[in-house]
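1. Mind looking at a prediction? Sequence and model below.
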Amino acid sequence: MSTEARPPGLLPLLLARARAERVEPITRRLVASIARENAAYDTSRVVPDDDLWRSCFDNVERVLDMLVLAVLPDGRLTSVEDMEYLFDAARATGQRRAEQGLPLDDVLRSFRIGGRLIWEDLVERADPPLDPESFRDLGVWLWASVDKSSAEVARSYRQTEHGLLRADAQRMAALWEGLLSGRAREQAFAQEAARSMDLPADAPLLLLLLRDTTLEDAAEAVSTVMHSHEPRTAWQARSGGDVIGLLVPPDGTDHRSLIAALGELTGLDGGVSGLCRGLAEVDRAFEQARVATEGRGAEAGILSYDQRLVPALLLNSPQIARQLVDHWLGPLLALPGAEGAELLDTLDAWANAGGSTSRAAAQLPCHRNTVLNRLARISALTGHHLADDPPPTGLALALQARALGLG
């Protein structure tokens, strides 16, 4: 770009006249061109007509402002040290289009269309035509101004989009916490959550609580068992690597078959609630899924609350569970290391075998007489007579409570 003095030419006059007289005509052409060449504005209808007009007018005006300020009276083009204030229209456009949800590529395409129309208008009205040097410098500075404006649009758009995404994530997190705490019993809250999650407020649903996974992995795996082209689900990640999912069983699907299919998935660990009747019962479903998850012990996979009712009973009554452990197992837990562990393992194997000393011996493994001797030792220590009969219900509950860490 030349900065050497040259005879005054038409360029300063051309730009000053364009700034004074051509902003509105160029704006009209630009609005019409966007309608023809940038279909996203028409198909999405997210940008009101008056908003589009004002944005085009302001940005055409600002580009011409830059050109006027850049041309010296003698026709030379020079850089402007501080032009930040001239990007206000570009930044405002980027912010509004991000808020409206128009794709950034479509916004930038409109800026390129605007640059082309400004160039065409200036060239058409240069009478007599510009000298080659002025013609070249005008093109260089015009497209530099359009490029700078586009960069400011993109930066403002991305900043706004990032803020909107963060605000939306915070709002969704608050909605989920409200659901899990029972706020959906308020009809207004339930309707808001339903709209935001794109789920019916009153449809039967299941709640999944998964551990050590990601939203993407959970959603992809679960979609394979939903048997629906558009499964109705909603997902939320929580602290500590937990993922929660709400699943609406597809029409005609028995929720029990869906629960069974979830239990067969590999690579996911957690719990699934029983069927609850809409968003108003999500807090109850969450508690069920939590109990099923915590009652898994060392088991892998997704376990159903309906299949874990005994652990659920114990987890919901921890004081009674501890009393059961103390009543049936207290003396064994008080024994020093190896002996206590051996007797507890034998008792656990015998209970799992339904009171069969032969099956317990095979499970341990050891001789059947060894099991009988240990059972006699356990009876002597605890005062509970154990024979070759089904284990007492209280003992079975005490063993399960201990496995759950409740004693």
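-> Structure's in. What do you need? It should be emphasised that the depicted structure is a prediction, and the values quoted were computed from it without experimental measurement.
2. going forward, measure contacts between C-alpha atoms and count neighbours the same way
-> Noted.
3. Confirm that residue 192 sits in a helix.
-> Yes. With DSSP: H, G, I helix; E, B strand; the rest coil as the criterion, residue 192 is part of a helix.
4. Count the neighbours of it for me.
-> Neighbourhood size, residue 192 [other CA atoms under 10 Å]: 14.
5. got the contact list for it?
-> Not one residue lies near residue 192 by CA atoms under 8 Å, 6 or more residues apart in numbering.
6. Would you mind measuring from it to residue 245?
-> 18 Å (CA to CA, to the nearest Å).
7. ok, how many other residues are close to residue 391?
-> 18.
8. In the stretch 101-250 of the chain, mark out all the helices, start to finish.
-> 104-124, 132-180, 187-197, 215-223 (DSSP state H, counting those that start in this stretch).
9. okay, now the one to match up with it:
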Amino acid sequence: MVPQQETFSPEVASALRGELTPVAEQTVAAIVVEVPSYAEAFRGPMGRKIEGAVELALGGFLELATGGADASRPVDPAIEGAYVLGRGEARTGRSMDALLSAYRVGARVAWRHLSERAVAAGMSAATLARFAELVFAYIDQLSAASASGHADQLAASGRVRRRHLERLAELLVTGAPPYELHVAAERADWTPPRTLTAVLLPPSGARDAVAVIDARTLQAGEDLPGAEPSTERAVLLVPDAEGFARAALLTSLTGRGAVVGPARPWQDARSSYSRALRALQLGLTPEGETPVDTEVRLAELVLRADGEALTDLRAQVLAPLDDLGPGPREKLLETLRSWLLHHGRREQVAAELFVHPQTVRYRMGQLRDLYGKRLDDPQTVLELTLALGAR
């Protein structure tokens, strides 16, 4: 604690008060030269206001010092002013580095001029040393208050922006009107991309995924519109994930259980989200560690769109095989499927099934016995292709 006694003589105190205005001017001038971030801000009318603020701060310090109070504990107005200054710096986009540099320059300049004046007015060496301690303790306290204000402003503005970004993502997913989307994007300080691609993945993996994809990615909450409790997923909206960028996105999502929708114009992100959600609800699952890419599994999406209809279709068109045993039935089914996909090219069917072409001929003979001329009917061929396409 600082001894509760008068630190300066009346003569020294009077001499120092007389220096406040020129010291404030010299302090601001030095900051303009040594801290480039403030070069423009401190010129003109703003510079004069800053000089007045510096003079008031120094005056407050001298009142504390000459009154015998603990000058290492600035009074509330000074602390509050430094705190507000820190918040203001954060709002203008400047880091604390510039402000702390300004404090250091100000402390050095103020100390040099005030100490010279104090010595000239008769201050003893011991008192001068104590004066130095008080000056720099005062600056440390003000610096800490400004740093606190700066951090609080960044935290507050970060929270506000995150809320705006989450709100924008929700509006996109729910298909809000274009005007509302533009307003929300502007409020969130988010520049719209050409396209957005919806990615659904388990909530536990969303944070890690965001760290390795486009920094402009939006993230909505876990209460997704249209989703059932069993399909709870976090939703990411990834900007401009087309072409090579889509390939990179899929690679970054490897092993995360993700379902990736198509790229859509950013205002139509709901379409991408709906496609990914539908794939999830229809049971499309990753192939190993690879995410579900809905763009390469469109046929499955179409075939699974009405599960009951597909079941009925299979039962109907595969009825001629119902009287066969499981083994023979499965062999004829795989042969029929390959024959349909390869348009009846026997050698290609044989190569895919690893059998002799004569075996293919024999099995197709069996199938023709069961189906008759229906295997030459385009409608039957279409129905069989649909029935066996998702096997």
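-> Looks like it arrived, so ask away. Predicted model, so just to flag it, every value in this text is computed and none were measured.
10. what's the TM-score for these two chains?
-> Counting by TM-score structural alignment, normalised by the length of the second structure, the TM-score of this superposition works out to 0.68. Behind it: 362 aligned residues with a CA RMSD of 5.0 Å.
11. on that earlier part again, dump the helices of the stretch 101-250 of the first structure to TSV, plus distance to residue 322 of the first structure.
-> Below are the helices of the stretch 101-250 of the first structure laid out as TSV (distance: least, CA to CA, whole Å):
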stretch	distance to residue 322 of the first structure
helix 104-124	61
helix 132-180	28
helix 187-197	38
helix 215-223	35
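12. Can you tell me which of these is nearest to residue 281 of the first structure?
-> helix 132-180 (8.4 Å; CA to CA).
13. residues in the second structure matched by that closest one, start to end?
-> Matched against the second structure by TM-score structural alignment, helix 132-180 of the first structure falls on residues 125-173.
14. does residue 347 of the first structure count as helix, strand or coil?
-> Per three-state DSSP, residue 347 of the first structure ends up helix.
15. That one against residue 376, yeah?
-> No. Residue 347 of the first structure is beyond contact range of residue 376, at 10.8 Å (criterion: CA atoms under 8 Å).
16. I'd like to know how many residues surround residue 276 of the first structure.
-> The local packing of residue 276 of the first structure (other CA under 10 Å) involves 20 other residues.
17. if we can go back for a sec, and residue 347 and residue 376 of the first structure? Which one has more around it.
-> Shown here are residue 347 of the first structure and residue 376; by other CA under 10 Å, residue 347 has more neighbours (24 against 15).
18. Any figure for the gap between that one and residue 388 of the first structure?
-> Distance, residue 347 of the first structure to residue 388 of the first structure, using CA to CA: 12 Å.
19. can you count the residues close to residue 195 of the second structure?
-> So residue 195 of the second structure, with other CA under 10 Å, has 20 neighbours.
20. next one: residue 221 of the first structure
-> Neighbourhood size, residue 221 of the first structure [other CA under 10 Å]: 15.
21. contacting residues around it?
-> Here residue 221 of the first structure is in contact with residue 265 (criterion: CA under 8 Å, 6+ apart).
22. Please report the distance of it from residue 127 of the first structure.
-> Distance from residue 221 of the first structure to residue 127 of the first structure, by CA to CA: 69 Å.
23. Identify each buried residue in the helix or strand containing residue 256 of the first structure, please.
-> Assigned by DSSP states H and E, residue 256 of the first structure belongs to helix 255-263. Judged by neighbour count (16 or more other CA atoms under 10 Å), helix 255-263 of the first structure contains these buried residues: 255, 258-259, 262-263.
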